[in-house]
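1. let's see this in three dimensions:
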Amino acid sequence: MTDSIQAENIYRKVTLRLIPFLFICYLAAYLDRVNVGFAKLQMLSDLKFSETVYGLGAGIFFIGYFIFEVPSNILLEKIGPRVWIARIMITWGVLSSCMMFVSSETSYYVLRFLLGIAEAGFFPGIILYLTYWYPQARRGRITALFMTAIAFSGVVGGPLSGWIMSSFAGMYGIAGWQWLFLLEGLPSIVLGVAVIIYLDDSVVKAKWLTDEEKTFLQSKLDADAQTKVHLPIAKIFTDVRVWLFSGIYFFMVMGLYGIGFWLPNLIKAAGVTDVLNNGLLSAIPYFVAAVAMVLVGKNSDRTGERHWHLISFSLIGAVGFWLSTLNPTNITFSLIGITIACVGVLSSIALSWSLPTAYLTGTAAAAGIAMVNSIGNLSGFVSPFIVGWIKDVTGSLTGGLYFLAASIACSALLVALTKRLKPVRQ
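-> The predicted model follows:
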């Protein structure tokens, strides 16, 4: 057996062990984060919330997320991924289910804020965890595979949310949107318990690997670490590259949450008022994007090129948002535009993590990845609030879609700037 075939077999074994399980965990996490977008279809009229109140509550999640992101990721590295990821999943599952008790603007804001605190550290923790197993050259495709959970949360979550809200509405005197929060929060709790049993903290602790396989994997990780920058944690917060990576992610995530929180509303505005049909149609952009994410990540790994892939797909996302404004009352045209936007946004977001993970290592990686993710996800506060405000003021989502197109175009500009930075020498 040649060395290359042996390497592929070992990494295939690792991938089959880790990625399907992490995929399911992230699917549950992302679904719990954005299912408020479907609950909105019934919740706003039941609770008499305005679009601005909805947007503020949807976004306030990311304030708690921002505050606790860096500390959470540092704790993950110190305590170990298995215990810390389990803690995150169980607490956010409980709080997500508690969203069924929202009865006022205050309770809505408080629970969304607490949900952000609970989930802080999960996504950057998994990105960090993948660096414990895969060298940089393999992480484009692997990260894309993991992040297709975002896309599949739309494929599965849309129809599931629509079905729950239409089928359970009024059962035992509980509204459909309340059943939605309750039933979609429970899987995260179960998966949190499963993390304790299933995951291993590192290559060395993996009992399902032979000693030879462990030695091979660790040698690749050690060699990879030699090419990275070893920065003290304090310098992470002043490093120009980390801030550039944060800006790139901020503008990309603007587009992501624009889709996540407003796609059901776009479909409704095009004349689809039935929540089940709305959910089924909302799956289409995410399904196409899931396929595109994997193909783009694989091609980027094959060519070794990151920047032009990122620039191209960011601009594709911007064009998609613009197209979706041209005929908003035509469901076919709207879906084509938002599908193109979804492909561009999700493909570029998955690939964007190849930049900071190629640059940082050790505790600096834990802090740096968390900083990029926390600053980036502040756009999860900005995006729904501004789009909601624009809709309240204008009575239309068109202005909000222009805003999202401009945001994702800005990320392409920042990616271009990273090409001009001189490499750091250790």
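2. use CA for all of it now, contacts and neighbours both
-> Will do.
3. burial check on Asp3, number of neighbours?
-> 8 (other Cα atoms under 10 Å).
4. ok, now the one 5 residues further on?
-> Glu8 is surrounded by 11 other residues when neighbours are defined as other Cα under 10 Å.
5. what are the buried residues along the longest helix seen in the chain?
-> Scanning the chain for the longest helix, with DSSP state H as the assignment, gives helix 3-34. Buried residues in helix 3-34, counted by 16 or more other Cα atoms under 10 Å: 10-11, 14-15, 18-19, 21-34.
6. show me what that helix is packed up against.
-> Under the contact definition 3 or more Cα pairs under 8 Å, 6 or more residues apart in numbering; DSSP states H and E, helix 3-34 sits against helix 81-98, helix 139-167, helix 176-198.
7. and of the ones you listed, who's closest to Gly279?
-> Ranking these by proximity to Gly279 (Cα to Cα) places helix 139-167 first, at 3.9 Å.
8. tilt between the closest one and helix 3-34?
-> Interaxial angle, helix 139-167 versus helix 3-34 (axes from the mean of the first three to the mean of the last three Cα atoms, to 10 degrees): 30 degrees.
9. okay, angle between helix 139-167 and helix 176-198 too, please.
-> Note on geometry: by the same axes, to 10 degrees, helix 139-167 and helix 176-198 are set 140 degrees apart in direction.
10. mind giving me the packing neighbours of helix 139-167?
-> helix 3-34, helix 36-47, helix 122-131, helix 176-198, helix 275-303, helix 331-352.
11. tell me which of those helices lies nearest to Ile63.
-> Checking those against Ile63 by Cα to Cα gives helix 3-34 as the closest, at 13.2 Å.
12. quick one: that closest one to chain centroid distance?
-> Relative to its chain's centre, helix 3-34 lies at 15 Å (Cα atoms, centre = their mean, to the nearest Å).
13. re earlier: and the helices and strands packed on helix 139-167: which comes nearest Asp222?
-> Closest to Asp222 of those is helix 122-131 (Cα to Cα; 11.0 Å).
14. residues in contact with the closest residue to Ala350 other than its chain neighbours?
-> Distance criterion Cα to Cα, 6 or more residues apart in numbering; nearest residue to Ala350, sequence neighbours excluded, is Ala144 at 5.1 Å. Neighbouring residues of Ala144 by Cα atoms under 8 Å, 6 or more residues apart in numbering: Met293, Val294, Gly297, Ser347, Ala350, Leu351.
15. alongside the first, I'd like the structure of this one:
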Amino acid sequence: MSTEKPDNASIEKIDVVVNSTENTTPAAIQARFTTLCDLDDEQMAALNKRVLRRIDWRMMPTITIMFLLNYLDRINVSNARLAGLQSDLGMSDTIWSAGISTFYVGYLIGQLPGNLWLARVRPSLLLPGMMIGWSICTITMPAVTSGAGFCIVRFFTGLCEAPFFPGITLMTSSWYTKAENPTRMAVWHAGNTISNIISGFLAAGILHHMGGIAGLYSWQWFFIIEGAVSILVGIISFFTLPDWPENTKWLSEEEREMAQYRVIVSNGGKVEQVGGTWDGLKDACKDPFTWMFCGMHFSLINAQSFKDFFPSIIKTFGFGELETYLVQAPPYAIAYLSALALAWSSGKFRESCYHIIVPIAASAVGIAVMISTENVGARYFGAILLVSGTYNGLNLQLSWETTLVPAPRSKKAALIAIANCVSQCSHWYSPYFFPRSQEPFYRLGGGLILFGCLCTALLAWAVKWWAKRLNKALDETEGYSEHSGIERGWRYVY
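-> Okay, the predicted model is just below:
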């Protein structure tokens, strides 16, 4: 490993970190808050437990259900395709792929401005409002009569969804500590795995049985029911979703200060002030971590490029229509359980790099099996590895990027949005890697997935290497060593 010191820009960044860790012991931070300064350790522990419990029971169920429906809204067209959406609208494979890509055009346009805006406003108003917006788009889908209409509706659906995913990533990192963050992100991020499970059962129940009711196709009912449920959840979320630790109205003043204290201590004394919108954007663009995480997120989305075509891939295993809907569930259920376990382990041991590389390697093995054999059992096992590894990798990558760059909030919001924005560009071309002419192996898509897995592993190692270099420079600046007797300050987690 190179012992070369970081460049001048990085040294300036390190100086800021060092300065921010002066007088940042828990006791010094506690003294900043009027309602906390006189509490003893036992009272602080009890208050911390109460605040954590309140946030867990209010925020986590809300954003998990919201994200479940958000992700269901993204993937619903894949099951609707099996029920005849593409053929009923007379769309060729090229038009279909264009519609899938158009969704991500809208998603890309709304991503960065949406998250920068969110950092300055109340999430309890913006995020439910966006949810109602995309739900209205979903309900209009049954009125579509052509490929052009399909593309237009998917564009506006993506535009409304854009701020949501990076927004709840930003919120989670603003409420939870480094040790808590990976597991909490796994809980709500598992909403995408649960949505795939629910999607299969919904497809089995609605798409298999509701065709012809009220003169509508079964796929039209699929969109109507899903959109109506999402609108209801969006309305409820106005009342249950918190804002930021400093301004959530259903917390007492003491609880709000404890919520801020917890995160400041976890950040090594760095206060998560909002910061200027454009200053945060410029700071994020100058930080090498931003571009490393952009590359990693982009690679992970390439490795997940199968998700819009998973029902079609499973159909090549030779199952009947109903069985194809149902057998999609187990791989996602296994992915959910493994995500919780790995996230807990990552938070406990404060390690992210190998927690990402190992499951991604399993995904590479899984797709290699799927594109190289006709054995149904082996291919199904490969699908389990593929789904579990890529979803685990993405969940931990999101947690890692928000703990490496904890403040200010505007910079963190920009980093999350830029990384997610860049990653979504892969959706402009990845649908063209899964044409029906590639059945049953989809080897062209398999090659794209393998490429994504390789790049993810390399970039995870690069982030670890850079974080270690910066930590070494911090040690030298502070005069810290194992035998120096100096208390080690804030460090990058890798």
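16. where does the TM-score land?
-> In this superposition the chains share a TM-score of 0.92, using TM-score structural alignment, normalised by the length of structure 1; 421 aligned residues with a Cα RMSD of 2.3 Å.
17. if we can go back for a sec, and the helices and strands packed on helix 139-167 of structure 1 as a markdown table, adding distance to Lys268 of structure 1?
-> Formatted as a markdown table, those follow (distance: least, Cα to Cα, whole Å):
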| stretch | distance to Lys268 of structure 1 |
| --- | --- |
| helix 3-34 | 17 |
| helix 36-47 | 9 |
| helix 122-131 | 30 |
| helix 176-198 | 17 |
| helix 275-303 | 7 |
| helix 331-352 | 9 |
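18. deepest in the core, which of those is it.
-> Neighbour counts (mean count of other Cα atoms under 10 Å) averaged over each of these peak at helix 331-352, with a mean of 25.
19. which helices and strands does that one pack with?
-> helix 139-167, helix 240-269, helix 275-303, helix 307-323.
20. rerun at 6 Å
-> Under the contact definition 3 or more Cα pairs under 6 Å, 6 or more residues apart in numbering; DSSP states H and E, helix 331-352 of structure 1 sits against helix 275-303, helix 307-323.
21. output those helices as CSV; include the columns distance to Thr363 of structure 1.
-> CSV is the format used below for these (distance: least, Cα to Cα, whole Å):
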stretch, distance to Thr363 of structure 1
helix 275-303, 25
helix 307-323, 26
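22. I'd like to know which of the ones you listed is closest to Lys419 of structure 1.
-> Comparing these by Cα to Cα, helix 307-323 comes nearest, at 7.2 Å.
23. quick one: that closest one aligns where in structure 2?
-> Taken onto structure 2 by TM-score structural alignment, helix 307-323 of structure 1 occupies residues 353-369 there.
24. aligned partner of Ala341 of structure 2 in structure 1?
-> Under the alignment (TM-score structural alignment), Ala341 of structure 2 pairs with Leu295 in structure 1.
25. about what we covered before: quick check: the gap between the residue nearest to Ala350 of structure 1 and Asp301 of structure 1.
-> Computed as Cα to Cα, to the nearest Å, the Ala144 of structure 1 to Asp301 of structure 1 distance reads 11 Å.
26. can you check Met1 of structure 1 too?
-> Plainly put, Met1 of structure 1 is 24 Å away from Asp301 of structure 1 if you go by Cα to Cα.
27. of the helices and strands packed on helix 3-34 of structure 1, which is nearest Phe38 of structure 1?
-> Of all those, helix 139-167 comes closest under Cα to Cα, at 6.7 Å.
28. and the closest one against structure 2, how far off on average?
-> After superposition onto structure 2, helix 139-167 of structure 1 sits on average 0.9 Å from its aligned residues (mean Cα distance after the TM-score superposition for structure 1).
29. surely Gly59 of structure 1 is within a helix?
-> Yes: assessed with DSSP: H, G, I helix; E, B strand; the rest coil, Gly59 of structure 1 lies in a helix.
30. number of nearby residues for it?
-> 27.
31. what lines up with it in structure 2?
-> Gly59 of structure 1 maps onto Ser101 in structure 2, by TM-score structural alignment.
32. list the contacts of the aligned partner of Ala151 of structure 1 in structure 2.
-> Aligning on TM-score structural alignment places Ala151 of structure 1 opposite Thr193 in structure 2. Thr193 of structure 2 makes contact with Tyr332, according to Cα atoms under 6 Å, 6 or more residues apart in numbering.
33. same thing but 8 Å
-> Neighbour list for Thr193 of structure 2: Tyr332, Ala333, Ala335, Tyr336, Tyr391 [criterion: Cα under 8 Å, 6+ apart].
34. quick one: residues contacting the second one.
-> Ala333 of structure 2 sits next to Thr193, Ile194, Ile197 when contact means Cα under 8 Å, 6+ apart.
35. distance check, it against Gly320 of structure 2.
-> Note on Ala333 of structure 2: its distance to Gly320 of structure 2, by Cα to Cα, is 21 Å.
36. and if you look at the third one?
-> Distance, Ala335 of structure 2 to Gly320 of structure 2, by Cα to Cα: 24 Å.
37. what does the first one give?
-> Between Tyr332 of structure 2 and Gly320 of structure 2 the computed distance is 20 Å (Cα to Cα).
38. one more: the last one?
-> When distances are taken as Cα to Cα, Tyr391 of structure 2 and Gly320 of structure 2 turn out to be 27 Å apart.
39. hang on, the earlier thing: would you mind getting the average deviation of the longest helix of structure 1 from structure 2?
-> Helix 3-34 of structure 1 sits 2.2 Å off on average (mean Cα distance after the TM-score superposition for structure 1).
40. right, and Ser246 of structure 1 touches Ser379 too?
-> No: here Ser246 of structure 1 lies out of contact with Ser379, judged by Cα atoms under 8 Å, at a distance of 10.8 Å.
41. just to revisit the earlier point, next, the angle from the longest helix of structure 1 to helix 36-47.
-> Going by the same axes, to 10 degrees, helix 3-34 of structure 1 is angled at 10 degrees with respect to helix 36-47.
42. no further queries at this time; thank you.
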